[in-house]
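Participant: quick one, what's the 3D model for this:
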Amino acid sequence: MADIPTLRTERLVLRPMTMVDWPAYVDFMQTERSAGMGGPFDKKMAWALFCHDMAQWPLMGNGALMIEENASGSCLGQVGINHGPLFPEHELGWFVYPEAEGKGVAYEAAQRFLGWARNERELPSLVSYVDEDNLRSRHLAERLGAVLDKDAERPNPEDLVYRHF
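Facilitator: Below you'll find the predicted structure:
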């Protein structure tokens, strides 16, 4: 079974999920803000996703971490590495709650988790599957140094695939 890491940046703590995170998570998943991930989702599907995010740690050696602000202790969103039968490659994904949007939180969290994936987990490849209409996530993937890979396999044929090097 994999240990779930706690990772830190100057402003953030990337930490394991707890049930305290569920109310904000389900609220987010039931809004249009989750459309880039296939949402909005009903409560039952949001619960399945929440459990999926956690279950990947012992099954795959990676999963999701919640993004917490050091100063306030507020949970600002999630960053994760998905893999398994639904994902052709390890996928770096992220979302932030509305109050964290536009503050560099997703970039800082994704950059730190990307470093962990490369240096600690030593993943052979990493991609981000991004909805074509999700301009913020497309720009974030590019800011992280990822480039479009038009030939990569993808779980949703309409998604763009950004490859991280």
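
Participant: going by C-alpha atoms from here, please, whenever you check contacts or count neighbours.
Facilitator: OK.

Participant: near A109, how many other residues are there?
Facilitator: By other C-alpha atoms under 10 Å, the residues close to A109 number 29.

Participant: ok, now P155?
Facilitator: Applying other C-alpha under 10 Å, I find that P155 has 13 neighbouring residues.

Participant: wait, isn't it in contact with E89?
Facilitator: No - with contacts counted by C-alpha atoms under 8 Å, P155 stays clear of E89, the gap being 9.5 Å.

Participant: A strand includes G145, no?
Facilitator: No - checked against DSSP: H, G, I helix; E, B strand; the rest coil, G145 lies outside a strand; its state is coil.

Participant: structure for this one too, so we can compare:
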Amino acid sequence: MYLTEENRGKIWGDIPYAVEGLEGLDGDFLEKVYQRHVKEPWEILQTDRLIVREMTEEDLDALYRIYDQPGIEDVMDGLSEDREEERAYVRAYIERAYPFYGFGLWMLAERESGRCVGRAGFFMREGFDEPELGFIIAREAQRKGYCMEACGAILEYGFRELGFERVQALAAERNSASLAVCRKLGGQRSGSIVWEGRSYVRFVWSR
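Facilitator: Here you go, the predicted model:
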């Protein structure tokens, strides 16, 4: 919808996009609008070995494989034991979170094989103003540098394309791998917090 002085103050509940001018309406923007309309996942970026893209419902099996790690719920929220409940959550996330925020947690797929090897991206944690970097790598894909490769590119994307001024990450105190990733990515330690019974170290990145 094109915004004018006459319609600017009205509520248009069924209109997903509104523009004030033609600036920025390039091919990339229009392609993303089309993809959103036909429910195709956006490709966010590519690295040397990975494609970072939005989730689809077809990723459900991959998500359960990625999160199938001993002690995962000691350091982060896991998936529902009810697969249909998790499917409904994924569907709602795709339909609401991605369009509302313009970002979210994305799938990490190998460029050569297409196999999903992890999940990473940004989300908003209740009680915090900064977007948060989150990440998890499947057991069989760990120790290959995928996490650093993906998260480094995602942080750059957040500052350059999304206009973030600050990004935080909460790494569980007992999760040595996540702590190491945050340090190697240049995160500045900003204290410790307890969230929902878990102890975390807070890291911050600034533009």
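
Participant: care to give me the TM-score?
Facilitator: Once superposed, the chains reach a TM-score of 0.84 (TM-score structural alignment, normalised by the length of structure 1), with 163 aligned residues with a C-alpha RMSD of 2.6 Å.

Participant: which stretches of structure 1 form helices?
Facilitator: Along structure 1, counting by DSSP state H, helices occupy 22-29, 43-60, 105-119, 135-143.

Participant: I'd like these as JSON lines, with distance to A35 of structure 1 appended.
Facilitator: Shown next, in JSON lines, are those (distance: least, C-alpha to C-alpha, whole Å):
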{"stretch": "helix 22-29", "distance to A35 of structure 1": "9"}
{"stretch": "helix 43-60", "distance to A35 of structure 1": "13"}
{"stretch": "helix 105-119", "distance to A35 of structure 1": "17"}
{"stretch": "helix 135-143", "distance to A35 of structure 1": "12"}
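
Participant: which stretch among these comes nearest L76 of structure 1?
Facilitator: Using C-alpha to C-alpha as the measure, helix 105-119 is the one of the helices of structure 1 that comes nearest L76 of structure 1, at 7.9 Å.

Participant: the closest one aligns to what range in structure 2?
Facilitator: The alignment of helix 105-119 of structure 1 onto structure 2 (TM-score structural alignment) spans residues 146-160.

Participant: quick one: buried residues of stretch 46-62 of structure 1?
Facilitator: Neighbour counts using 16 or more other C-alpha atoms under 10 Å place A46, W47, L49, F50, D53, M54, Q56, W57, G61, N62 of stretch 46-62 of structure 1 among the buried residues.

Participant: got those residues as JSON lines, with distance to N70 of structure 1 columns?
Facilitator: As requested, these are arranged in JSON lines below (distance: C-alpha to C-alpha, whole Å):
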{"residue": "A46", "distance to N70 of structure 1": "26"}
{"residue": "W47", "distance to N70 of structure 1": "27"}
{"residue": "L49", "distance to N70 of structure 1": "26"}
{"residue": "F50", "distance to N70 of structure 1": "23"}
{"residue": "D53", "distance to N70 of structure 1": "22"}
{"residue": "M54", "distance to N70 of structure 1": "22"}
{"residue": "Q56", "distance to N70 of structure 1": "25"}
{"residue": "W57", "distance to N70 of structure 1": "24"}
{"residue": "G61", "distance to N70 of structure 1": "25"}
{"residue": "N62", "distance to N70 of structure 1": "23"}
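
Participant: what's the match for V26 of structure 1 in structure 2?
Facilitator: Under the alignment (TM-score structural alignment), V26 of structure 1 maps onto Y64.

Participant: its match reaches L79, doesn't it?
Facilitator: Yes - the pair Y64 of structure 2 / L79 is scored as a contact, 7.3 Å apart, by C-alpha under 8 Å.

Participant: return the distance of the match of V26 of structure 1 relative to R174 of structure 2.
Facilitator: Here the distance between Y64 of structure 2 and R174 of structure 2 works out to 22 Å (C-alpha to C-alpha, to the nearest Å).

Participant: those two: which is more packed in?
Facilitator: Remark: of Y64 of structure 2 and R174, Y64 carries more neighbours, 17 against 14, as counted by other C-alpha under 10 Å.

Participant: for G27 of structure 2, see how far away G118 of structure 2 is.
Facilitator: Taking C-alpha to C-alpha as the criterion, G118 of structure 2 is separated from G27 of structure 2 by 30 Å.

Participant: quick one: which of the two has more around it?
Facilitator: G118 (26 against 9).

Participant: surely that one touches I137?
Facilitator: Yes - if you go by C-alpha under 8 Å, G118 of structure 2 and I137 touch, sitting 4.2 Å apart.

Participant: between these two, which contacts overlap?
Facilitator: Shared contacts of G118 of structure 2 and I137, defined by C-alpha atoms under 8 Å, 6 or more residues apart in numbering, are found at I66.
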